[in-house]
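**Q** Got a sequence here, can you model it:
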Amino acid sequence: MEDIFRWDDALPEDLVRAAYDRLAGTRYTALMHKLKKNRAQPVYVTDEAWRRYLQDWESEDFQARSRQATENRNTEVEGPGTGPSKHGGGSVSFATTQERLVSFF
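**A** Reported below is the predicted structural model:
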């Protein structure tokens, strides 16, 4: 199994792990969003796990956090009267991404 994943030995393992964790977190978040939106149990999710997902999504605590997150996303970032801001970041150019990656490694 250890031969499956390889990277340049010049890269510090903690940086590789951090990059992996960020990507895995992003993918997991996207998966959970898709499952919650579709509400159809995929074949790769066990009955027990699916029951727990549904139970969590329907809980009052989850619903309250969801409502708060929705309100936060809809705040008028530029001040009252400027309209809701539905995006927190915006586009990042290729050049900026390249600079960030170079400085990261």
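**Q** from here on, contacts and neighbour counts on C-alpha atoms
**A** Noted.
**Q** residues making contact with the helix or strand R67 falls within?
**A** For R67, the enclosing helix or strand under DSSP states H and E is helix 60-73. Under the criterion Cα atoms under 8 Å, 6 or more residues apart in numbering, residues 56-57, 84-88 lie in contact with helix 60-73.
**Q** Throw those residues into TSV and include secondary structure, distance to S103 and neighbour count, thanks.
**A** Listed next are those as TSV, based on DSSP: H, G, I helix; E, B strand; the rest coil; distance: Cα to Cα, whole Å; neighbours: other Cα atoms under 10 Å:
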residue	secondary structure	distance to S103	neighbour count
D56	helix	40	13
W57	helix	39	13
P84	coil	34	16
S85	coil	30	14
K86	coil	29	14
H87	coil	26	10
G88	coil	23	9
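**Q** Let's compare: structure for the following, please.
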Amino acid sequence: MGLCATRQTLRHGNTWRLTPPTVKESYFQELKKEFTWSPEDEPEVRAMWEHKASKRYSDMMSDYKRKLRASIDAGREMDRPLWMSAEFWTGLQAYWDQEPIQAVSQRARANRMFEPDGPGTGISRHVGGS
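**A** Just a heads-up that it's a prediction; the model follows:
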């Protein structure tokens, strides 16, 4: 599957930003089934939920990618998450297997492991701001 075809398959959400508003809305409606708040608070609740959901979605995708890599390294196949369609899971695997995506991942991993004060001094975990 080429990169364009893979992006087409994933257009519905390999990142939170690419997840369609209709899907996000269905997730928010599920939240509303479990919790209640006053109608005038809904915009603020929605904004807080949107922020948290974005972070958790990113964490979840990273976790799936890490588990998939470990499964492949161990010579076994990973079952797709129950909530994902088979097409989406196959598309994610193909996307993560693309050379440009792998190169970005390798570069980011090397940057996270960089020892700014020289070898043996320990990696720096300060990755943002002053």
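**Q** Please work out the TM-score for the two chains.
**A** The TM-score (TM-score structural alignment, normalised by the length of the first structure) is 0.62; 83 aligned residues with a Cα RMSD of 2.6 Å.
**Q** Specify which member of the contacts of helix 60-73 of the first structure is nearest to N38 of the first structure.
**A** Closest to N38 of the first structure out of the contacts of helix 60-73 of the first structure is W57 (12.5 Å), distances taken as Cα to Cα.
**Q** Distance check, that closest one against Y44 of the first structure.
**A** Using Cα to Cα, to the nearest Å, W57 of the first structure is found at 19 Å from Y44 of the first structure.
**Q** Relative to N72 of the first structure, how far out is the residue lying farthest from the centre of the first structure?
**A** Centroid-distance maximum for the first structure: G81 at 29.9 Å, with Cα atoms, centre = their mean. Between G81 of the first structure and N72 of the first structure the computed distance is 16 Å (Cα to Cα).
**Q** Give me the helices and strands touching the longest helix along the first structure, please.
**A** The longest helix of the first structure (DSSP state H) is helix 13-38. On a contact count with 3 or more Cα pairs under 8 Å, 6 or more residues apart in numbering; DSSP states H and E, helix 13-38 of the first structure meets no helix or strand.
**Q** Name the residues of that helix that are buried.
**A** L35 (16 or more other Cα atoms under 10 Å).
**Q** again with stretch 44-52 of the first structure
**A** W50.
**Q** What range does that stretch cover in the second structure?
**A** Aligned by TM-score structural alignment, stretch 44-52 of the first structure falls on residues 83-91 of the second structure.
**Q** So which residues make contact with that stretch?
**A** 6, 9-10, 80-81.
**Q** Give me the subset of these lying in helices.
**A** Members of those lying in helices (criterion: DSSP H): 6, 9-10.
**Q** how about these in JSON lines, adding distance to R56 of the second structure?
**A** Formatted as JSON lines, those follow (distance: Cα to Cα, whole Å):
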{"residue": "T6", "distance to R56 of the second structure": "23"}
{"residue": "T9", "distance to R56 of the second structure": "22"}
{"residue": "L10", "distance to R56 of the second structure": "18"}
